[in-house]
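Asks: My questions concern the predicted model and sequence given below.
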Amino acid sequence: SLDTKQIIKGVSMDPRIGNHYNNPSFGYGGYCLPKDTKQLLANYADVPNNIMTAIVDANRTRKLHIADMILKRSPKVVGIYRLTMKMDSDNFRDSSIQGVMEIIKGSGTEVVLYEPTLDTVEFNQCRVIKDFNEFKDITDVVVANRFSDELKDIIDKVYTRDLFSRD
């Protein structure tokens, strides 16, 4: 049997799955999967089942847990570093980090964003900070779905679940 250290090093329990699935995130998001799982729940509302409900509930629980871990640091300002789900992507439609962001914002904690692809001053009632150095300076915790080298100088502020610094 494999121990946790072997799994974290990228050894997969099942070689058909591969190592790239062993890098945790903030839950699932995107345009299709959340909508599809909720649609399946509705389609089979009259059929006894637990798995679809468990999947939707587990995703919500994951986001609540992540937000709780961040809020335990007692930040005054939480910075969201990129809204995208994957590195080198500009697609952040319904990304999981937005769910975490909403929970944190709902606690009364200020949330600011650094998302270079946004051309607005506000997104979902959060300030968009264009200057990366200003973003780093004003935040107490920086939430990053995927770690980036540009965060190395503030590693003590960063909250991520990214074990391998890759997708």
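Replies: Yep, that arrived. Numbers count the residues shown, from 1 in each chain.
Asks: CA atoms for contacts and neighbours, from now on please.
Replies: Fine.
Asks: ok, residue 97 touching residue 159?
Replies: No - shown here, residue 97 and residue 159 do not form a contact pair, counting by Cα atoms under 8 Å, at 11.8 Å.
Asks: the more surrounded of these two?
Replies: It is residue 97, of residue 97 and residue 159, that has more neighbours when counted by other Cα atoms under 10 Å, with 27 against 20.
Asks: how close does the more buried one get to residue 133?
Replies: Per Cα to Cα, to the nearest Å, residue 97 is found 21 Å from residue 133.
Asks: residues near residue 112, how many?
Replies: Counted with other Cα under 10 Å, the neighbours of residue 112 add up to 24.
Asks: which SSE is it in?
Replies: Secondary-structure element containing residue 112, defined by DSSP states H and E: strand 110-114.
Asks: What are the contacting residues of the longest helix seen in the chain?
Replies: Longest among the helix segments of the chain by residue count, using DSSP state H, is helix 51-71. Applying Cα atoms under 8 Å, 6 or more residues apart in numbering, the external contacts of helix 51-71 come out as 26-28, 34, 37-38, 40-41, 96, 99-101, 103-104, 141, 159.
Asks: Just the ones of those residues in helices?
Replies: Restricting the contacts of helix 51-71 to those inside helices, with DSSP H as the criterion, leaves 34, 37, 38, 40, 41, 96, 99, 100, 101, 103, 104.
Asks: Could you identify the most distant pair in those?
Replies: Using Cα to Cα, these reach their maximum pairwise distance at 40 and 104, which is 28.5 Å.
Asks: this is the other structure I want to compare:
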Amino acid sequence: MLANYKNVPQNLISAIVQSNDTRKDFIASEVLKRKPSTVGIYRLTMKSGSDNFRSSSIQCVMQRIKEQGVEVIVYEPEYSGQEFLDCKVIGDLNHFKQQSDVILANRLTTDIEDVLGKVYTRDLKGNDL
């Protein structure tokens, strides 16, 4: 990110990058406090209606969780592969919900309202995480 903003004061961009890293650490830590065996990632996209998840911030959170020895699985209907970043992709939503001890979601949707007790999200009012 720093290279993209060469005309902006470097300490400002560094602070933004550090803040983003702190937020990812915090989210991973909050999920891990629940002591899950398996964490489900509900959707890889950052914004509703998007199909771009190749550089989403959830990838960093996934890595932090995996580094603690917790299995991570993914539900992403827009992705056709069987694995994403060495995490198993589950194509069936009900199976995904059953397999997951905690579900990390960028946004709340009606698809996961029935397992709200498992869901970790910062989306309290229908806003993105």
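Replies: Alright, I've got the coordinates. Note that the structure is a prediction, hence the values are computed from the model and not measured.
Asks: still on that earlier bit, the following helix or strand past the strand holding residue 112 of the first structure vs the second structure, average distance?
Replies: Toward the C-terminus, strand 110-114 of the first structure is succeeded by strand 122-123 as the next helix or strand (DSSP H and E). Once fitted to the second structure, strand 122-123 of the first structure is off its aligned match by 0.6 Å on average (mean Cα distance after the TM-score superposition for the first structure).
Asks: tell me how far strand 122-123 of the first structure is from the chain's mean position?
Replies: For strand 122-123 of the first structure, the gap between its own C-alpha mean and the chain's C-alpha mean amounts to 18 Å (Cα atoms, centre = their mean, to the nearest Å).
Asks: quick one: that strand aligns where in the second structure?
Replies: Alignment note (TM-score structural alignment): strand 122-123 of the first structure is matched to residues 83-84 of the second structure.
Asks: Of the ones in helices among the contacts of helix 51-71 of the first structure, just say which sits nearest to residue 113 of the first structure.
Replies: Proximity to residue 113 of the first structure was ranked across those by Cα to Cα; first place goes to residue 101, at 9.5 Å.
Asks: Tell me the spacing between the closest one and residue 61 of the first structure.
Replies: To residue 61 of the first structure, residue 101 of the first structure is 14 Å away according to Cα to Cα.
Asks: same check, this time on residue 110 of the first structure
Replies: Distance, residue 110 of the first structure to residue 61 of the first structure, by Cα to Cα: 22 Å.
Asks: With residue 129 of the first structure instead?
Replies: Using Cα to Cα, residue 129 of the first structure is found at 29 Å from residue 61 of the first structure.
Asks: Among those two, which residue is more densely surrounded?
Replies: Set side by side, residue 129 of the first structure and residue 61 give different neighbour counts by other Cα under 10 Å, the larger being at residue 129 (22 against 13).
Asks: Verify the contact between the more buried one and residue 112 for me.
Replies: Yes - taking Cα under 8 Å as the contact criterion, residue 129 of the first structure and residue 112 are neighbours in contact, 6.8 Å apart.
Asks: Name the residues contacting each of those two.
Replies: In the contact map built from Cα under 8 Å, 6+ apart, the residues linked to both residue 129 of the first structure and residue 112 are residue 135.
Asks: Residue 87 of the first structure falls within a helix, correct?
Replies: No - using DSSP: H, G, I helix; E, B strand; the rest coil, the assignment for residue 87 of the first structure is coil, not a helix.
Asks: Need the counterpart of residue 93 of the first structure in the second structure.
Replies: Counting by TM-score structural alignment, residue 93 of the first structure lines up with residue 54 in the second structure.
Asks: so the helix or strand in which residue 40 of the second structure is found matches what in the first structure?
Replies: Assignment of secondary structure by DSSP H and E places residue 40 of the second structure within strand 38-42. Under TM-score structural alignment, the match for strand 38-42 of the second structure in the first structure covers residues 77-81.
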